[in-house]
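A.B. asks: Need coordinates for the following:
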Amino acid sequence: MNAKYILAGLMTAGIAAWMASGSVIVAGSAQEATPRPPAERADANAAAFRVRTRKISAEDRGRTLTMRGRTRADALVNVAAETTARIAERPVERGWEVAAGDVLCELDKGVRAAQLARANAEMEKAQLEFDAATKLRGRGFESQTRVATTKAALDAAQASVAEAKEELARTTILAPISGVVQEPLGEIGATLGVGGICATILDADPIIVTGQVSERDIAAIDFGASAPVDLVTGESVTGTINYVSATADADTRTFTVELSVPNPDHALRDGVTAEAHIPLATVRAHRLSPGVLTLDDRGRIGVRTVDEENRVAFMPVKIAMQDTAGFWVTGLPDTVTIITVGQEYVIEGQTVDPVAESDDV
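C.D. replies: Just a heads-up that it's a prediction; the model follows:
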């Protein structure tokens, strides 16, 4: 029994000595286990959070607004008859190009020529009577009333001649504009009433590209600016902005914008889907990767930055445009240091340990 007590006492003394030494044997290796002083542990806990940063500078960046729309002809005119008559001739066919003043339809003149001849005869008679009355009045053989009566008859005869000439002229229907003849077309032998269509003329030079622009972007559109236009048919042309609506559509809150595209050979067609790439004013902007963007407590999108004293700040930004490399944003100082890694783990006013992306972490 004495030996057992002696062995237990030796083991107890050994354990106590091992604990007092501060050495720990782990897998055959010894590591220092002496705890650090409380002041040293407090300094370690108070060390600044390390973040990765990058200094960026603003660049002048041109912007482009893509407006989707369609083409339309500059004018589409239904040329109608102004009198009632049968179509005697139609010297044009659909698809033909005509110039202003070309004959589109010849209507049957009927008795119109005879009516003009009768009106001319009545005018000549009235002219003779007026001349005779005027001479007699000069000699004192005719009253002033008689002269006035013959003058009124002459005026009425002249008006009848003008009316007969106009009615006869209406039997020849002329093209009011240059363009391409389209349907509907009047057929030879058909009777046209007043307002009946003889032919339709499409004026596609210039061709108009029309589309809608949102109310957020309309202020940046410059009247008279040139813009490239891509058509779904494969053509690429250049147009000039010639119309910007002053009133928004009540339903969509968008504004109509039109571009004029020269089309002398009529190669561009009406009603084709088109995309106009309208240049906007140049802005000073920073290029950012989407990964550095974050939200503040108010839900605003922005970035966290570091100032010269290594304090964190949140700066809201506005996305001006997007390309394959990321976003271009406005709202930041010309040169600023942003946090690229760790921005989600720091708050405004916190002091951090910034490490530039070009430095070793």
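A.B. asks: contacts and neighbour counts: CA atoms only from here.
C.D. replies: Fine.
A.B. asks: Could you identify the longest strand within this structure?
C.D. replies: Scanning the chain for the strand with the most residues, using DSSP state E, yields strand 59-80.
A.B. asks: Doesn't Ser358 belong to a helix?
C.D. replies: No. Counting by DSSP: H, G, I helix; E, B strand; the rest coil, Ser358 is not found in a helix; it is coil.
A.B. asks: Let's compare: structure for the following, please.
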Amino acid sequence: MKLIPVVTAILVASFLYLLIIDRDRLQAIAQIEGATETGDQSEQTEARVAGVGVVAVRSTAQEVDDAVVLRGRTEAARQVEVRAETAGRVISEPLRKGAFVETGDLLCELDPGTREIELSETKARLSEAESRVPTAQATQAEAQARLREAEINLSNAKRLSQGGYQSETSVISAEAAMEAAAAQVQSAASGLVSAQAGIDAARAAVAAAEREIDKLSIRAPFDGLLETDTAELGLLMQTGAPCATIVQLDPIKLVGFVPEVDVDKIRLGARARGRLASGPPLAGEVRFVSRSADETTRTFRVEVVVPNADLVIRDGQTAEIMIETNGTQAHLLPQSALTLDDEGRLGVRLVEGDASGPVARFAPVALLRDTAQGVLVAGLEPEAAVIVVGQEYVTDGVRVSPNFREAAQ
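C.D. replies: Predicted coordinates for the structure are as follows:
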């Protein structure tokens, strides 16, 4: 005897018994199942009415300093190659590179040769020229006295001639004597001018000889570090030959090139920060913004001056420069709150209310910069309810059930 037909017969008999004899019990079972299905449908409807659960923050915009970020390098405040202004043999011991020198320190000294003899000769010529002046002045005074005497004699001769006491020949002789005296005065005056010119020429020669001797001592034009050794002892230097290279590193400059779309944001005196590949962060201010663009890159040179008293910053290091610009309103949000819409735009999802309840809405934002506390974004209203958890599971117009938490400070 097979088992399956027996079980089937028992089930059919039980069903017929309930349907014909115990119908009330069958109806009760059907009512219980219907009630259970109705309860499940009600719970689903209530869930749909309540909306998708999300976590949001009420964020308030704050004033933050925007910044223009540049890639640049460090540059010495001043760098010069000191060269010889005259020829001569080096007679001073060399200074080694890396040494610190102050303004006026001796770098290279040259052999004077015959320059001191030439200076003595020019001074002697000056003394001789100066001695000629008193003689020329005395000659001029004597000539002026003779001219006055001739004028008096001429006046007397004219009066006597008019009274008939002296002939016309005497008057003519007096006039000739006066003209000769006047010529002597002019000659004496020329001699005095020539003597004075001789003094000026001698003084110029003395000054040139002294200047030539001053050129023998090559000195530091400013405080700085020697980038090269000074000229070696015994080296014969020609005019224009290098003696040493000096760099001034305090203060030091951070040099960057800003594109033309951002150049109007930078102002003189603006605060700036710098960051090197190694070393502590730097702080300074903008001292120069170029008025003409580079012909190749169409960018503008910007210089930031940074103190460097301990000389730890070197010339030519790579630097990241951040220059503060005018302040702007921004929200500080968790980086995880950022999302993308269907068009690939960066933004956040907000909680906004309508007649039927709160719904989600996408709002594009502009990312200003990243901080340790979160990201600073612009483009939102001063007050905004931003979804920080669950924004990826809702779209525009979807009803949400927000749970608000405290915003980051």
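A.B. asks: Now the TM-score, please.
C.D. replies: For this chain pair, the superposition-based TM-score is 0.73 by TM-score structural alignment, normalised by the length of structure 1; 332 aligned residues with a CA RMSD of 4.2 Å.
A.B. asks: thinking again about what came up before, in structure 2, which residues correspond to the helix or strand just after the longest strand of structure 1?
C.D. replies: Counting by DSSP states H and E, the next helix or strand C-terminal to strand 59-80 of structure 1 is strand 85-89. Under the alignment (TM-score structural alignment), strand 85-89 of structure 1 falls on residues 88-92 in structure 2.
A.B. asks: mind listing the strands for the stretch 151-300 of structure 1?
C.D. replies: Secondary structure of the stretch 151-300 of structure 1 (DSSP state E, counting those that start in this stretch): strands at 172-174, 179-182, 191-192, 197-214, 226-231, 236-244, 254-261, 273-288, 294-295.
A.B. asks: which of the residues in stretch 181-189 of structure 1 are buried?
C.D. replies: With burial defined by 16 or more other CA atoms under 10 Å, the residues of stretch 181-189 of structure 1 counted as buried are 181-182, 185-188.
A.B. asks: ugh, wrong one, stretch 124-144 of structure 1
C.D. replies: Residues 126-127, 129-130, 133-134, 137 are the ones in stretch 124-144 of structure 1 that count as buried (16+ other CA under 10 Å).
A.B. asks: before we move on, back to that, for the match of strand 85-89 of structure 1, what is the distance to the chain centroid?
C.D. replies: Centre-to-centre, stretch 88-92 of structure 2 and its host chain are 41 Å apart (CA atoms, centre = their mean, to the nearest Å).
A.B. asks: Over to stretch 161-174 of structure 1?
C.D. replies: Centroid separation for stretch 161-174 of structure 1 versus its chain: 47 Å, with CA atoms, centre = their mean.
A.B. asks: how close does the residue nearest in space to the middle of structure 1 get to Val312 of structure 1?
C.D. replies: When structure 1 is reduced to its mean C-alpha position, the nearest residue by CA atoms, centre = their mean turns out to be Met67, at 3.7 Å. Look at Met67 of structure 1 and Val312 of structure 1: by CA to CA, to the nearest Å, they are 40 Å apart.
A.B. asks: picking that back up, let me have the buried residues of stretch 124-144 of structure 1 in a markdown table, adding secondary structure and distance to Thr294 of structure 1 as columns.
C.D. replies: A markdown table is the format used below for these (DSSP: H, G, I helix; E, B strand; the rest coil; distance: CA to CA, whole Å):
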| residue | secondary structure | distance to Thr294 of structure 1 |
| --- | --- | --- |
| Ala126 | helix | 95 |
| Gln127 | helix | 95 |
| Glu129 | helix | 99 |
| Phe130 | helix | 97 |
| Ala133 | helix | 101 |
| Thr134 | helix | 100 |
| Arg137 | helix | 103 |
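A.B. asks: Columns distance to Thr337 of structure 1 on top of the residues you listed, output as JSON lines?
C.D. replies: Shown next, in JSON lines, are these (distance: CA to CA, whole Å):
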{"residue": "Ala126", "distance to Thr337 of structure 1": "99"}
{"residue": "Gln127", "distance to Thr337 of structure 1": "98"}
{"residue": "Glu129", "distance to Thr337 of structure 1": "103"}
{"residue": "Phe130", "distance to Thr337 of structure 1": "100"}
{"residue": "Ala133", "distance to Thr337 of structure 1": "104"}
{"residue": "Thr134", "distance to Thr337 of structure 1": "102"}
{"residue": "Arg137", "distance to Thr337 of structure 1": "106"}
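A.B. asks: Report the two of the residues you listed separated the most.
C.D. replies: Farthest apart among these by CA to CA are Ala126 and Arg137. That separation is 16.3 Å.
A.B. asks: Run through the residues that contact the residue mapped onto Ser59 of structure 2 from structure 1.
C.D. replies: In structure 1, the residue matched to Ser59 of structure 2 (TM-score structural alignment) is Ser57. Taking CA atoms under 8 Å, 6 or more residues apart in numbering as the contact definition, Ser57 of structure 1 lies against 286, 334-336.
A.B. asks: now swap in Arg68 of structure 1 and tell me
C.D. replies: If you count contacts by CA under 8 Å, 6+ apart, Arg68 of structure 1 has them with 211-212, 273-276.
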